[in-house]
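Peer 1: model the following, please.
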Amino acid sequence: MSTHESVLEKPTDFLDRKAVLAKDPNILTAIYDEDVNMAVWQRNHPNEVMLAIEDFIQQHPKTAKRLAVTPNTTHEVMYKSFGKTPYVTTLADDIALIVDMFCCLFEQKRAGLRLTVLERPMCPRFHVDLIPCRLVTTYQGVATQWLKNTEVDRSKLGQGNQGKSDEESGLFKQLSNINQLTQGDVALLKGENWQETSGGGLVHRSPAISDGEKRLLLTLDFIDF
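Peer 2: Predicted coordinates for the structure are as follows:
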């Protein structure tokens, strides 16, 4: 089954949902609020991490790994996949922190980790995921784009676009409706399978990537229910 919802109908008991953003990592707990469909920890990487990211992309330019990790096994799994080097250790330190936060927040024993170097958009059309929740962070490059609930016509998702582009289908009214995360942000995106979220999951897409640029994307998903 695809993890993307095609066309969504607004339920009669529809509750408008919003994104919340803050520089405090505790903002991520707001994902449990009924009226929130995205919680974002806004952060900037220190120079040490930025240098490690650059080295990682240079040495592993074709990375597309799907891994199962726990907070305690993240380093081991990263070393097994990419070798034990200083830059892998620095990157694994940061990833282990995020895995620990994700698993603690959702009471998960482990997480499904996807680490990918991208040269083109992974999901270029606006969509909603058929999952409970996903963590997304862009280590390098342009980050995820999203639409506010109040500024999107969900009937234009999937086949509802009638073959037109997102910009032409009527999904949103103007380009200024498109919001974008920032490199380094850690975001939790509710999908359609989060409790009572049907019709309110976050509408988002992968950004366009300029020729010659690379994007390093990390996502975490539930694999234990």
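
Peer 1: CA only for contacts and neighbour counts going forward, please
Peer 2: Fine.

Peer 1: so where do the strands sit in the chain?
Peer 2: Using DSSP state E, the strands of the chain run over 4-5, 18-22, 36-41, 64-69, 111-118, 128-129, 133-140, 145-147, 179-180, 186-190, 203-205, 215-222.

Peer 1: export those to a markdown table and tack on distance to Gln58 and mean neighbour count?
Peer 2: Putting the strands of the chain into a markdown table (distance: least, CA to CA, whole Å; neighbours: other CA atoms under 10 Å) gives the following:
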| stretch | distance to Gln58 | mean neighbour count |
| --- | --- | --- |
| strand 4-5 | 31 | 17 |
| strand 18-22 | 31 | 18 |
| strand 36-41 | 27 | 25 |
| strand 64-69 | 14 | 15 |
| strand 111-118 | 10 | 20 |
| strand 128-129 | 31 | 24 |
| strand 133-140 | 12 | 22 |
| strand 145-147 | 26 | 21 |
| strand 179-180 | 26 | 14 |
| strand 186-190 | 23 | 26 |
| strand 203-205 | 26 | 22 |
| strand 215-222 | 11 | 21 |
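
Peer 1: another for comparison:
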Amino acid sequence: MLAPTLKLRPVIRQVQGEMPQTLTRILDDGVNLAVWQRHLPLHIADFASLLLSLNEPLAESLVLEMPGEDAEPNLCGLASGFSDLEGYEGFLTDVSWLVSAFACLLGAKRIGLRLRALDKAMCPRFHVDHVPVRLISTYAGIGSEWLKEGVMDRRQLSQAESEPTNNALIQQIGNGNVALLKGEKWHGNEGFGLIHRSPQLAPGERRLILTLDWLS
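Peer 2: Coordinates of the predicted model:
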């Protein structure tokens, strides 16, 4: 009689690279973060910085239907209050490309989009997301912070006194980078969603952040 074969859980790891193909690594077992370390085109970076400098509120959400591989997201009205700023069309084109790439990679038919200008940490404690996967890109300002596996006891998430105080242990997603974060609802990743948090902002500091969620 043959002994039963035990399926070993892969080592939890994170992948970063300068090519957009790096994002496909989120599909690999054991990878709970894939980061495309891109440099924003200057006209898009300038648009994002100018938008924040106006100190106007921005908190918009869309549910995008993507019925087929060739479907283009309907971003009509997104950040329309800033449509007169130079670089707006380029910004929309970039967001559209990210949505289409996200849908193609995951086979997503419905995507939740959020675009926000923040002046404080939205999720200040280290936590995991209870979603399959989330895309995060900070167009202006500082990016989200995350931890490698084993740095913090998962049983103590959201407890301030248990968070690492050594800054050398805290990783950060760069400005303009595109990150895919695997959450607790990704099949096979239960208990290993990426541990991350919003960065603390100094008085007067702001960030422009885009998130995409796989709804179906």
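
Peer 1: got a TM-score for the pair?
Peer 2: The TM-score (TM-score structural alignment, normalised by the length of structure 2) is 0.86; 204 aligned residues with a CA RMSD of 2.1 Å.

Peer 1: about what we covered before: how about CSV for the strands of structure 1, with distance to Thr12 of structure 1 added?
Peer 2: Shown next, in CSV, are the strands of structure 1 (distance: least, CA to CA, whole Å):
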stretch, distance to Thr12 of structure 1
strand 4-5, 19
strand 18-22, 18
strand 36-41, 18
strand 64-69, 38
strand 111-118, 34
strand 128-129, 19
strand 133-140, 23
strand 145-147, 21
strand 179-180, 27
strand 186-190, 19
strand 203-205, 19
strand 215-222, 29
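
Peer 1: nearest to Glu48 of structure 1, out of these?
Peer 2: Across those, Glu48 of structure 1 has its closest neighbour in strand 133-140 (12.7 Å, CA to CA).

Peer 1: now for that closest one, which elements pack on it?
Peer 2: Using 3 or more CA pairs under 8 Å, 6 or more residues apart in numbering; DSSP states H and E, the elements in contact with strand 133-140 of structure 1 are strand 186-190, strand 215-222.

Peer 1: using CSV, lay out those strands together with distance to Lys109 of structure 1.
Peer 2: Output for these, formatted as CSV (distance: least, CA to CA, whole Å):
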stretch, distance to Lys109 of structure 1
strand 186-190, 18
strand 215-222, 9
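
Peer 1: wait, doesn't Thr74 of structure 1 sit right on Thr90?
Peer 2: No - in this structure, Thr74 of structure 1 is not within contact of Thr90 by CA atoms under 8 Å, at 11.8 Å.

Peer 1: in structure 1, spot the helix with the most residues.
Peer 2: helix 86-106 (DSSP state H).

Peer 1: who's in contact with that helix?
Peer 2: Applying CA atoms under 8 Å, 6 or more residues apart in numbering, the external contacts of helix 86-106 of structure 1 come out as 29, 48-49, 51-53, 55-56, 69-72, 74-75, 78-79, 82, 108-111, 135, 220.
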